[in-house]
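Peer 1: Coordinates for the following, if possible.
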Amino acid sequence: MKDNPLISVVLPVYNCGEFIEEALKSILNQTLDNFEVLIIDDASTDGTLELIKKYKDSRIKIIEKKENSGLIDSLNTGFKISKGEFIARMDGDDISHLRRFEKQYEFLKDHPEVSACGCWIEHIGAVKGVSKYLENHEDIQAHLLVSNPMALCATMLRKTAYSSFSFRSDSKHYEDYDFWVESMWECQVHNLQEILYYYRIHAYQVSTKWKNKQIEGDQQLQLKLFKKLNYNERMFSDSLIRKLIFSNESFRLSEFKKILQWFNVLRKRNLEYRVFEIKAFECVLDKLRRRLVRDTFLTNKRGERNFKKRIGLLLYLSSSEKWFVINRKLREKYKLIFKSR
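Peer 2: Now for the predicted structure:
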């Protein structure tokens, strides 16, 4: 291994013996091979470490932790001791496309203003599918308001750009999302519009076991981002926003009216403060509003079946939203009529 590798692969592992060899092979066989592999073992008990030690590749450096101290500690250790100009994240149960490093490095080399380069990911294992993340920084940044818009495990980063950031100990189970929320106003990001990473879904992974904790953390981060727009938090309380935006709870007419006011206030505040790029922010607000309308009038997710109440709610919608709801309801009615014939 070279003393000054171009890339440091930060690979935290804990009891992933079933998948670690496939993960390691996808790294060691990359078309761009100027890298070190920092494997931080979090006191595995399933033979993971023994499988790793079978590989006699000089690019591999193993850090053995005597006690299990968690993923955040492993990530911070890996980022701190990395020697590369770039850091490529990877998880021990996933697979990287063999040209992933090459393509992400080439993009970062050609775009010095960009600090991190991600990609689309394909889900393998228990759940199939593809996560097609947004491409440009402004859209990715605005999308932080509704979900984690980049897979950190599939990202390559400039080490110097992120030297002042770390994974916070109080962000356990949502540390990736928190990392982006903290850094994205200083570091520009980009997602390549192709699948370069294969993310494994299985019952033993942290994101499956701690799903509820992760959702709670995600909501805290989203509230924090909305508050960048400096709206009146007494008028628009966290409990109101959680109820109408983050849950499927039933709500009162007055609450529905107030959350529509909140959308308008956010739009005006962003025009004033320019926290988010205008067009990207408008897209996110429209998405949130459409979801609220759909869940209230079309899916029955909130268990709202009171006809008079629905008519009352309908009056507060825009003309286009009213037409959307009425049109969908008429289509549903016609389908039922024709089906019964």
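Peer 1: going forward, measure contacts between C-alpha atoms and count neighbours the same way
Peer 2: Fine.
Peer 1: any idea whether the residue nearest to residue 147 when sequence neighbours are not counted is helix, strand or coil?
Peer 2: Nearest-residue entry for residue 147: residue 218, 7.3 Å, with adjacent residues in sequence omitted and distances by C-alpha to C-alpha, 6 or more residues apart in numbering. Applying DSSP: H, G, I helix; E, B strand; the rest coil to residue 218 yields a three-state assignment of helix.
Peer 1: Just give me the neighbour total for residue 218.
Peer 2: Around residue 218 sit 23 other residues, with neighbours defined as other C-alpha atoms under 10 Å.
Peer 1: my guess is it contacts residue 175, does it?
Peer 2: No: with contact defined as C-alpha atoms under 8 Å, residue 218 does not reach residue 175; the gap is 9.6 Å.
Peer 1: in the protein, which spans are helices?
Peer 2: With DSSP state H as the definition, the chain shows helices at residue ranges 20-28, 48-53, 71-81, 100-110, 137-143, 175-183, 206-209, 211-226, 238-245, 253-273, 278-297, 307-314, 319-340.
Peer 1: and residue 131, which of those is closest to it?
Peer 2: Comparing the helices of the chain by their distance to residue 131 (C-alpha to C-alpha), the top pick is helix 137-143, with 13.5 Å.
Peer 1: For the comparison step, fold the sequence that follows:
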Amino acid sequence: MNRKPTFSILTPTYNCEKYILSSWQNLCLQTENNWEWVIVNDGSTDNSLEIINSLKDERIKIHTYDDNRGRGFARNLALSKASGDIIVIWDIDDLYFPDRLQKIKNAFSDKDIEYFCSYALIVDNQLKIKGVRRFSSDNIFDKSFVHPTLAFRSSLLGSLKYGEGVAGEDFGLMVYLDKKCKGYFCEEFLMLYLEDREINLFKTLHFHRSFVQSSKRLIREDILTFTPLSKLRFYATAYLKTIILHMMRIKPSLYLETVKFRHLELLSFDELPQNRKNFIDSIKDR
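Peer 2: Now for the predicted structure:
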């Protein structure tokens, strides 16, 4: 009889054929191997499904459908199919250091927590470090983090849901975790976040509209709370950003210039621990 997996690794994929093999190899390098990989093929029209089916690993659980329904739907389907004790977000086009699952397991064993997140290294497509994402606070999050570093206990499965048919499908879920649950913020770099694929003015506009709509809903549901003055500031800032983004449509290259200033905290390759440098060097050579 197969033992119950410690981890359910959740990965939606849509037309990501060039990332599938490297993502599986990355997962197989983990020092913890009692996992199931729940892949949802979100209506891919490339060779994604054929490549996934070619991976001879009984830990892979494939769920597929013909029509693309968006990442929110795919993530929710993956949640419904998870059977492990710990749910781990594992995006197909990012990379993770080999001790990520071990760090997650240790944290849940040693601490009274419901979810886990970590620092992330922001890299370009050649794995050159562009900056870092640690943890920050703002007028919405007491403490924010990068969604692909998330792991949480399976006991939360009935409470968490991704937005469907919207950009930024993870926003409401992350606000819920921030306001309602107890997390552990691991101050180590456990992932390489390939940001270049996300830099697009029109994606940002779509995301910002969804962000405003989701925020309104969370305010109505009293998950997101503001004082009258802070609420006014929030809406004023949100609508001002909307106007600025629309103005940039006249010359989208202006947006790419502003992105250069997004990560003010820089980190050089030489500042990384030796095991992190070794791992990055090894995947560059593949």
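Peer 1: Overlay them and tell me the TM-score.
Peer 2: Put the two chains on top of each other and the TM-score (TM-score structural alignment, normalised by the length of structure 2) is 0.72; 239 aligned residues with a C-alpha RMSD of 3.2 Å.
Peer 1: Kindly state which residue of structure 2 is aligned to residue 163 of structure 1.
Peer 2: Mapped onto structure 2 by TM-score structural alignment, residue 163 of structure 1 lines up with residue 158.
Peer 1: Next, count neighbours for that match.
Peer 2: Count around residue 158 of structure 2 with other C-alpha under 10 Å applied: 9.
Peer 1: mind checking how far the counterpart of residue 192 of structure 2 in structure 1 is from residue 51 of structure 1?
Peer 2: Aligned by TM-score structural alignment, residue 192 of structure 2 pairs with residue 198 of structure 1. Counting by C-alpha to C-alpha, to the nearest Å, the gap between residue 198 of structure 1 and residue 51 of structure 1 amounts to 21 Å.
Peer 1: circling back: can you redo the helices of structure 1 as JSON lines with distance to residue 156 of structure 1?
Peer 2: As requested, those are exported to JSON lines (distance: least, C-alpha to C-alpha, whole Å):
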{"stretch": "helix 20-28", "distance to residue 156 of structure 1": "13"}
{"stretch": "helix 48-53", "distance to residue 156 of structure 1": "23"}
{"stretch": "helix 71-81", "distance to residue 156 of structure 1": "12"}
{"stretch": "helix 100-110", "distance to residue 156 of structure 1": "6"}
{"stretch": "helix 137-143", "distance to residue 156 of structure 1": "15"}
{"stretch": "helix 175-183", "distance to residue 156 of structure 1": "13"}
{"stretch": "helix 206-209", "distance to residue 156 of structure 1": "21"}
{"stretch": "helix 211-226", "distance to residue 156 of structure 1": "23"}
{"stretch": "helix 238-245", "distance to residue 156 of structure 1": "32"}
{"stretch": "helix 253-273", "distance to residue 156 of structure 1": "30"}
{"stretch": "helix 278-297", "distance to residue 156 of structure 1": "24"}
{"stretch": "helix 307-314", "distance to residue 156 of structure 1": "47"}
{"stretch": "helix 319-340", "distance to residue 156 of structure 1": "41"}
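Peer 1: Could you identify which of the ones you listed is most buried?
Peer 2: Using mean count of other C-alpha atoms under 10 Å, the stretch among the helices of structure 1 with the largest mean neighbour count is helix 137-143, at a mean of 22.
Peer 1: residues in contact with the nearest residue to residue 158 of structure 1 once chain neighbours are set aside?
Peer 2: Closest residue to residue 158 of structure 1 apart from its sequence neighbours, by C-alpha to C-alpha, 6+ apart: residue 86 at 4.6 Å. The neighbourhood of residue 86 of structure 1, defined by C-alpha atoms under 8 Å, 6 or more residues apart in numbering, consists of 6-8, 156-159.
Peer 1: Tell me where structure 2 has strands.
Peer 2: Defined through DSSP state E, the strands belonging to structure 2, from first to last, are 7-13, 35-42, 60-65, 86-89, 95-96, 115-123, 129-133, 151-153, 183-194.
Peer 1: could you dump these to CSV with distance to residue 28 of structure 2?
Peer 2: What follows is those, written out as CSV (distance: least, C-alpha to C-alpha, whole Å):
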stretch, distance to residue 28 of structure 2
strand 7-13, 12
strand 35-42, 10
strand 60-65, 11
strand 86-89, 15
strand 95-96, 11
strand 115-123, 20
strand 129-133, 24
strand 151-153, 18
strand 183-194, 15
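Peer 1: Residue 27 of structure 2: which of these is closest?
Peer 2: Of all those, strand 95-96 comes closest under C-alpha to C-alpha, at 7.9 Å.
Peer 1: Not counting that closest one itself, show me its contacts.
Peer 2: For strand 95-96 of structure 2, contacts defined as C-alpha under 8 Å, 6+ apart pick out 23, 26-27, 190-193.
Peer 1: ok, the closest residue in space to residue 26 of structure 1 that isn't next to it in sequence - how many residues close by?
Peer 2: Spatial nearest neighbour of residue 26 of structure 1, chain neighbours left out: residue 96 (5.4 Å); criterion: C-alpha to C-alpha, 6+ apart. Close neighbours of residue 96 of structure 1, defined as other C-alpha under 10 Å, add up to 25.
Peer 1: I'd like to know how far the counterpart of residue 96 of structure 1 in structure 2 sits from residue 189 of structure 2.
Peer 2: Under the alignment defined by TM-score structural alignment, residue 96 of structure 1 corresponds to residue 96 in structure 2. Taking C-alpha to C-alpha as the criterion, residue 96 of structure 2 is separated from residue 189 of structure 2 by 9 Å.
Peer 1: what's the answer for residue 122 of structure 2, then?
Peer 2: Spatial separation of residue 122 of structure 2 from residue 189 of structure 2 under the definition C-alpha to C-alpha is 10 Å.
Peer 1: in structure 2, which residue is closest to the centre?
Peer 2: The central residue of structure 2, meaning the one whose C-alpha is nearest the mean C-alpha position (C-alpha atoms, centre = their mean), is residue 148 at 2.3 Å.
Peer 1: ok, back up a step: tell me which of the helices of structure 1 lies nearest to residue 63 of structure 1.
Peer 2: Each of the helices of structure 1 was scored for nearness to residue 63 of structure 1 using C-alpha to C-alpha, and the closest is helix 71-81 (8.9 Å).
Peer 1: residues making contact with that closest one?
Peer 2: The contact list for helix 71-81 of structure 1 (C-alpha under 8 Å, 6+ apart) reads 10-12, 38-42, 87, 159, 166-169, 172, 175.
Peer 1: any idea which of those residues is closest to residue 280 of structure 1?
Peer 2: For the contacts of helix 71-81 of structure 1, with residue 280 of structure 1 as the reference and C-alpha to C-alpha as the criterion, the closest is residue 175, at 24.3 Å.
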